[in-house]
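Visitor: compute the structure for the input listed below.
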Amino acid sequence: MTPAGRFAPSPSGELHVGNLRTAMLAWLFARSTGRDFLLRVEDLDRARAGAEAEQLRDLEAVGLTWDGAVVRQTDRGAVYAEAIGRLAAAGLTYECFCTRREIQEAPSAPHAPQGAYPGTCRNLDPAELEFKRSTRPAAIRLRAEVAEYTVRDVLHGDFTGVVDDFVLRRNDGVTAYNLAVVVDDAAQGVDQVVRGDDLLPSTPRQAYLAGLLNIPVPEYAHVPLVVNSDGARLAKRDGAVTLTDLARTGVSAADVRNLILQSLGLPAGTLENALAEFRPADLPREPWVWTGPSAARERTLAAPPA
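Guide: Take a look at the predicted model:
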């Protein structure tokens, strides 16, 4: 299997400038290291009708190409069930009946992040387990044997994060993100994961789980986000941030691609041209501040011809 990088959006709506920047970075990392570049639709949750087609259209509009067919998580339920079954057979799972509110209100271990699971259902006796099964469906949690785990990141160096008894399958039967992403990356030969640095805190959980499943841990690169003028992560509520909305203001998809490349210190033009100048060590380490379509038009007009 050819080593690969990937971009894996959730089809909840159109991609915004921040999503497109991360996708372009994932493409540049993969292509610069001779890897394939794959596209996976993470549609287990928050899928909106038509969003996948919109996202593929926008990725193509900024010049992205990918190898092979698009993979969808909703087609892979049996693979996730098999992985959970292996963990269960090894005694590494248990049923959990806690509500989200109960978890938030429960005391947690010192230094654990808010929402880290405190182990309430970890050691239920048979009578308690039988009673709780009669009250509500169970989620399946990992029985973690460590409290923290260290991963190596290309941009951040060593990062140590909390590993709690995180959910593998929700009580509605939907496979949880942390399990699905680990299984999918391994199945697709993804050995390089480039994504937003807001996901760095969850990475130790995923790397630890990969080890339990005898899956190689990929190379990680968590890249800076795009933020609004207040320093908050860019979102669609920030105005014209999608290609569709920006086009209405006179900013084309090519303009957006060039602005993103310039924000990375790369020359405007095609992604193939930028690839020749791409060096991970030279990437900006701070978030890119998006100030709106007016500023985008000004930067576009000031940019040299591609």
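Visitor: could you use CA atoms for every contact and neighbour count after this?
Guide: Will do.
Visitor: count the residues that sit near Thr22.
Guide: Number of residues near Thr22 (other C-alpha atoms under 10 Å) recorded here: 22.
Visitor: now swap in the one 3 residues further on and tell me
Guide: Applying the criterion other C-alpha under 10 Å, we find 24 residues in the vicinity of Leu25.
Visitor: quick check, it in contact with Gly196.
Guide: No - using C-alpha atoms under 8 Å, Leu25 makes no contact with Gly196, being 9.9 Å away.
Visitor: quick one: contacts of stretch 122-135?
Guide: The contact list for stretch 122-135 (C-alpha atoms under 8 Å, 6 or more residues apart in numbering) reads Tyr94, Glu95, Cys96, Phe97, Arg143.
Visitor: dump those into CSV; add secondary structure as well.
Guide: Output for the contacts of stretch 122-135, formatted as CSV (DSSP: H, G, I helix; E, B strand; the rest coil):
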residue, secondary structure
Tyr94, strand
Glu95, strand
Cys96, strand
Phe97, coil
Arg143, coil
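Visitor: from the residues you listed, which is closest to Arg205?
Guide: Using C-alpha to C-alpha, Arg143 comes nearest to Arg205 of those, at 11.8 Å.
Visitor: secondary structure class for Ala78?
Guide: Strictly by three-state DSSP, Ala78 counts as helix.
Visitor: number of nearby residues for it?
Guide: 10.
Visitor: that one and Val174, how far apart?
Guide: Ala78 sits 12 Å away from Val174, going by C-alpha to C-alpha, to the nearest Å.
Visitor: ok, Thr22 next?
Guide: From Thr22 over to Val174 the distance is 26 Å, taken as C-alpha to C-alpha.
Visitor: one more to line up against the first:
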Amino acid sequence: ADYDAIIEQMIARGQAYYCWCTPEELEAMREEQKRLGLPQRYNGKYRDGGEPVPGGTPAVRFKNPLEGSVSWHDKVRGVVTVNNSELDDWVIRRSDGAPTYNFCVVVDDAAAKVSLVIRGEDHVSNTPKQINLYRALGYDVPEFAHVPMILGDDGKRLSKRHGATNVLDYRREGYLPPAILNYLVRLGWAHGDQEIFSIDEMLQFFRIDDVHSAASTFNTEKLRWLNQHYIKESTPQALLPQLLPHFAALGVTADEATVLRAIPHYQERAKTLKEMAEHMAWIFVAPTAFPADAAKKAFKGGETAHLLQDLQTRIAALADVNAETLHDA
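Guide: Alright, predicted model coming up:
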């Protein structure tokens, strides 16, 4: 979109204006308002015109309505109303020539014919500004749904300090795509008491209007439980191509045919594919000598050592070593 052309048209129509205030003036304005206990916002100094500052470069501000209010029916939060007197004439183009986020998102969404904006509740304060801009530009105002924040186990907003926050990070940790989708769709939404959803069921039952407005807590243990369910329900053939990269990450060269045979023996226990690869890696790694001192400590009493010596004798006596003869031994 040609943001500058749109802004110049708005200035010509009296919907926007040049603001020559310096950063120092704006800071002094905020400090004075703070001292007087007033809301900190632009005071409209250049709203009705004013002399340009020699050598200065102006920002451009949107001329927000002074009266009335902005209301919308949020699909998550219900009816939200904000008085225009609570808003100020916000910047749509900075003095360096860069258009601002709130301006660009309106122009871009209108050009893309976006009919529903779904975003975090931290954007609620942007919505009345954007609705006024939609109307000033003659655009259709889309519907809005502001979903609640996701909290970590400590009740604080989910962030990198809680661990992985990128979906690809969870893939690398060995979580299956259906498990991730199933868990995410249940954050702040429910369909009765049902916990497990196929993708077809998600498409059938999910409605943005049914999302709760209260914040959701990200429970890693529940995600692991869901992932274990999907691992159990998957076939070894389906798990194989997703499991092999985890052996490579461990530096283990794994034989596909052997992995395929081993998967059923680990499906019941592993909660992630990464865990499964770690538990299965011993199959492909040559045994190392056990330190004598550690062996004496571990095999205290002699009974364990006796059993191992007996097992060694039985294996050595086998004419053919395979799964069946080892089991019989």
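Visitor: need the TM-score between these chains.
Guide: TM-score for the superposed chains, counting by TM-score structural alignment, normalised by the length of structure 1: 0.63, backed by 221 aligned residues with a C-alpha RMSD of 2.9 Å.
Visitor: show me what Thr242 of structure 1 lines up with in structure 2.
Guide: When structure 2 is aligned by TM-score structural alignment, Thr242 of structure 1 is paired with Asn166.
Visitor: before we move on, what about Arg141 of structure 1?
Guide: With TM-score structural alignment as the criterion, Arg141 of structure 1 lines up with Arg61 in structure 2.
Visitor: which SS state does that match fall under?
Guide: Under three-state DSSP, Arg61 of structure 2 falls in the strand class.
Visitor: ranking the contacts of stretch 122-135 of structure 1 by neighbours, who comes first?
Guide: Using other C-alpha under 10 Å as the neighbour test, those are led by Cys96, with 25 neighbours.
Visitor: that one against Pro118, yeah?
Guide: No - under the criterion of C-alpha under 8 Å, Cys96 of structure 1 is not in contact with Pro118, lying 11.3 Å apart.
Visitor: what stretch of structure 2 does the lengthiest helix in structure 1 fall on?
Guide: Secondary structure of structure 1 per DSSP state H: the longest helix is helix 17-32. Helix 17-32 of structure 1 lines up with nothing in structure 2 when matched by TM-score structural alignment.
Visitor: now for that helix, which elements pack on it?
Guide: Other helices and strands packing on helix 17-32 of structure 1, by 3 or more C-alpha pairs under 8 Å, 6 or more residues apart in numbering; DSSP states H and E, are strand 4-7, strand 36-41, strand 192-196, strand 226-227, helix 271-275.
Visitor: what's the most buried one of these?
Guide: A comparison of these by mean neighbour count, using mean count of other C-alpha atoms under 10 Å, puts strand 4-7 on top with a mean of 25.
Visitor: start and end residues in structure 2 for that one, please.
Guide: Using TM-score structural alignment, strand 4-7 of structure 1 pairs with nothing in structure 2.
Visitor: output the contacting helices and strands for that strand.
Guide: helix 17-32, strand 36-41, strand 192-196.
Visitor: read off where the last one ends up in structure 2.
Guide: What that stands for is strand 192-196 of structure 1. Counting by TM-score structural alignment, strand 192-196 of structure 1 falls onto residues 116-120 of structure 2.
Visitor: the matching stretch: how far from the chain's middle?
Guide: Here stretch 116-120 of structure 2 is found 14 Å from its chain centre; the criterion is C-alpha atoms, centre = their mean, to the nearest Å.
Visitor: repeat that for stretch 258-268 of structure 1.
Guide: How far stretch 258-268 of structure 1 lies from its chain's middle: 23 Å, per C-alpha atoms, centre = their mean.
Visitor: buried residues, the strand or helix carrying Gly161 of structure 1. List them.
Guide: Take DSSP states H and E as the rule and Gly161 of structure 1 turns out to sit in strand 157-162. Buried positions in strand 157-162 of structure 1, judged by neighbour count with 16 or more other C-alpha atoms under 10 Å: Gly161, Val162.
Visitor: neighbouring contacts of it?
Guide: Applying C-alpha under 8 Å, 6+ apart, the set of residues contacting strand 157-162 of structure 1 from outside is 112-113, 147-153, 201-205.
Visitor: hmm, 6 Å instead?
Guide: Residues external to strand 157-162 of structure 1 that are found in contact with it (C-alpha atoms under 6 Å, 6 or more residues apart in numbering): Ala147, Glu148, Tyr149, Thr150, Val151, Arg152, Pro204.
Visitor: would you mind listing the two of those residues that lie farthest apart?
Guide: Maximum pairwise distance in the contacts of strand 157-162 of structure 1, criterion C-alpha to C-alpha, is 17.4 Å, between Ala147 and Arg152.
Visitor: more crowded one of these two?
Guide: Applying other C-alpha under 10 Å to Ala147 of structure 1 and Arg152 shows that Arg152 carries more neighbours, namely 18 against 13.
Visitor: the more buried one pairs with which position in structure 2?
Guide: In structure 2, the residue paired with Arg152 of structure 1 according to TM-score structural alignment is His73.
Visitor: name the nearest residue to that match, sequence neighbours excluded.
Guide: Using C-alpha to C-alpha, 6 or more residues apart in numbering and skipping the chain neighbours, the partner closest in space to His73 of structure 2 is Val79 (4.3 Å).
Visitor: and the helices in structure 2?
Guide: With DSSP H as the criterion, structure 2 has helices spanning 3-12, 23-35, 101-111, 127-136, 167-172, 177-186, 199-205, 220-233, 236-249, 256-266, 273-280, 292-298, 303-316, 323-328.
Visitor: compare the ones you listed and give me the one nearest Pro148 of structure 2.
Guide: Pro148 of structure 2 sits nearest to helix 177-186 of all those, at 12.8 Å, using C-alpha to C-alpha.
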